[in-house]
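Colleague: I'd like to go over a predicted model; first the sequence, then the structure.
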Amino acid sequence: MEALLASIGFAAQVLQLEGGVLQGRFQFLSSQRMALLRLQSSLGVSIGCPRKDELICCGFEIEGKPDVVLVHGQPVAAHAIAGVSLALSHSFFQFLSGSDVVIALLPKQDLLEQLEICGGQQCLRWMQSHNQLLLHQQAHQTLVELLLHWMADPSAIPSAPTAAVVRLFNDDTVDGAVPFRRVMRFQLVFDLIALGSRGAVEGLDLDQLADRLSCSRRSLIQGCKELLGMGPKEVLRIQRLEQVHQALLRHDPKSAVAPQTVNAVAERFGFQSRGHFAAAYRRQFGELPAASFRKRA
């Protein structure tokens, strides 16, 4: 998933938040005019990345279920478009178990121009300070069906897909907006995850992490709890397990860091105790690390 998002310029961090065997489906479509993603997940998953200023991220829970998707720690309402705020520098989605989501990445300038043309002045005002817009149920259903049709048949995408989307997303089809409950510490969580991705946290305790992030210990703990439902040390542990998981599945004979043994990979990411590591890995991914290693491509 991270590699696919990187192909369109997003440096995403993906974390499996719940332990167990992750089942579901991930679909991805990218063209010169837009990108579409669909994620069905049996377990909680978090995706965070810096936004690209030229794109708007519009997310839809396919069946319009409330509270199975969170954006910046805030549950998405039934039949809402999420992620539409013009003021955010980062996107941060959490998909809870049973979620089925499609995300459309649309050119921002096209979207703003089409809203002006199609009578979306109130929508534009809401997008300045809100991150969810509430669609009529029928408009939501029709828009989701349109996006899924394009994913199934990319040749059906029109030359101006943003205009087709905005015909179902304007002042006539939007009922209102959800007040944005800003989680002010989300930047700390992003910075913590960025540190972990660089391997710059090994051996640091909470006070040292807070000092590295120029924040208080309390702010760091509260930020992680509000956004991810766990403490910062647990976030970093899950991240390291995910790094091990990807390294075990990846096989590139030309790579200087191609995995040779499970223990070597575990040690590279800071796991020293073989027994504790294997048990934690199994709780997280539903299998022993050796089983993942045998699956490597």
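Modeller: Great, that's in hand. Residues are numbered from 1 along each chain as shown.

Colleague: please make it C-alpha for all contacts and neighbour counts, starting now.
Modeller: Fine.

Colleague: F190 sits in which helix or strand?
Modeller: helix 186-197 (DSSP states H and E).

Colleague: what helices or strands is the next helix or strand along the chain from that helix leaning on?
Modeller: Remark: after helix 186-197, the chain's next helix or strand is helix 206-212, criterion DSSP H and E. Contacting helix 206-212 under the criterion 3 or more CA pairs under 8 Å, 6 or more residues apart in numbering; DSSP states H and E are the following elements: helix 217-228.

Colleague: hmm, try it at 10 Å
Modeller: When contacts are defined as 3 or more CA pairs under 10 Å, 6 or more residues apart in numbering; DSSP states H and E, helix 206-212 sits against helix 186-197, helix 217-228, helix 232-249.

Colleague: alright, now check it against this:
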Amino acid sequence: MIDISNMVTFQQRHFKTLKSFLLSSDIHGYAARDTLDALLVECFMRPDNISTAGIPLSNRAELMRDLLNYGFSNPTEAISLETLSKTLLKSPSSITKASREQFGVSPMQLLKQIRLQQVQNLLTDPEQQQQLGTLSIHAIAKRFGFTAPNHFARDYKTMFGENPGQTFSREKA
């Protein structure tokens, strides 16, 4: 027997957003690819009227969408929770609770992961490095808001299992 509670529903309104995004002429780069991935996920979300964990799904989904959009739209900025709260017009505790429930990490960790992913994308794309004039690991890390080289290298290795130099050298070879 099929358990209906586990089924997803195609969300027409999210599909319209996805379609307009795909038809726009300014889609390029990794941020666009990440936004496209997020929109595809939204097309198959559970219906908005279902709630879980005390927060209506529609409110939590909207907040997490805004958080992800912020992260992908501003990958070069390290931001404080207080500033993020003012930007998203939600309390720090609401953002933190929703992020931990949805992604299992704090909003600041999530934003850092987005920035680290952007670093990895650029480290593996010599053509984009040339276009942006970021030909060193330090320049790439700095471009995405990482100003402390040791902390950056530690966080990168924790997330990807190798240091940034290994990723960079592999792509140069």
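Modeller: Done, it's in. The structure presented is a predicted model; accordingly, all values stated were derived computationally and were not measured.

Colleague: other SSEs contacting the lengthiest strand in structure 1?
Modeller: Using DSSP state E, we find that the single longest strand of structure 1 is strand 99-107. Strand 99-107 of structure 1 sits against strand 24-30, strand 35-41, strand 55-61, strand 69-71, helix 137-152, helix 161-166, with contacts defined as 3+ CA pairs under 10 Å, 6+ apart.

Colleague: closest one to E287 of structure 1 among the helices and strands packed on helix 206-212 of structure 1?
Modeller: Nearest to E287 of structure 1, of all these, is helix 232-249, at 10.6 Å by CA to CA.

Colleague: middle-most residue in structure 1, spatially?
Modeller: With distances taken as CA atoms, centre = their mean, I47 lies nearest the centre of structure 1, 2.1 Å away.

Colleague: how close does the closest residue in space to it that isn't next to it in sequence sit to S197 of structure 1?
Modeller: In this structure, I47 of structure 1 finds its nearest non-sequential neighbour in V14, 4.7 Å apart by CA to CA, 6 or more residues apart in numbering. Relative to S197 of structure 1, V14 of structure 1 is positioned 11 Å away (CA to CA, to the nearest Å).

Colleague: what is in contact with the two at once?
Modeller: Common neighbours of V14 of structure 1 and S197, using CA atoms under 10 Å, 6 or more residues apart in numbering, are Q239.

Colleague: more neighbours: which of these two?
Modeller: Applying other CA atoms under 10 Å to V14 of structure 1 and S197 shows that V14 carries more neighbours, namely 18 against 15.

Colleague: right, and that one touches A6 too?
Modeller: No: in this structure V14 of structure 1 lies outside contact range of A6 using CA atoms under 10 Å: 11.8 Å.

Colleague: common neighbours of the two, please.
Modeller: Listed as contacting both V14 of structure 1 and A6 by CA under 10 Å, 6+ apart is no residue at all.

Colleague: can you pull the contacts of the residue mapped onto R218 of structure 1 from structure 2?
Modeller: Aligned by TM-score structural alignment, R218 of structure 1 pairs with S93 of structure 2. Shown in contact with S93 of structure 2 (CA under 10 Å, 6+ apart): 81, 85, 99.

Colleague: that concludes my questions; thank you for your assistance.
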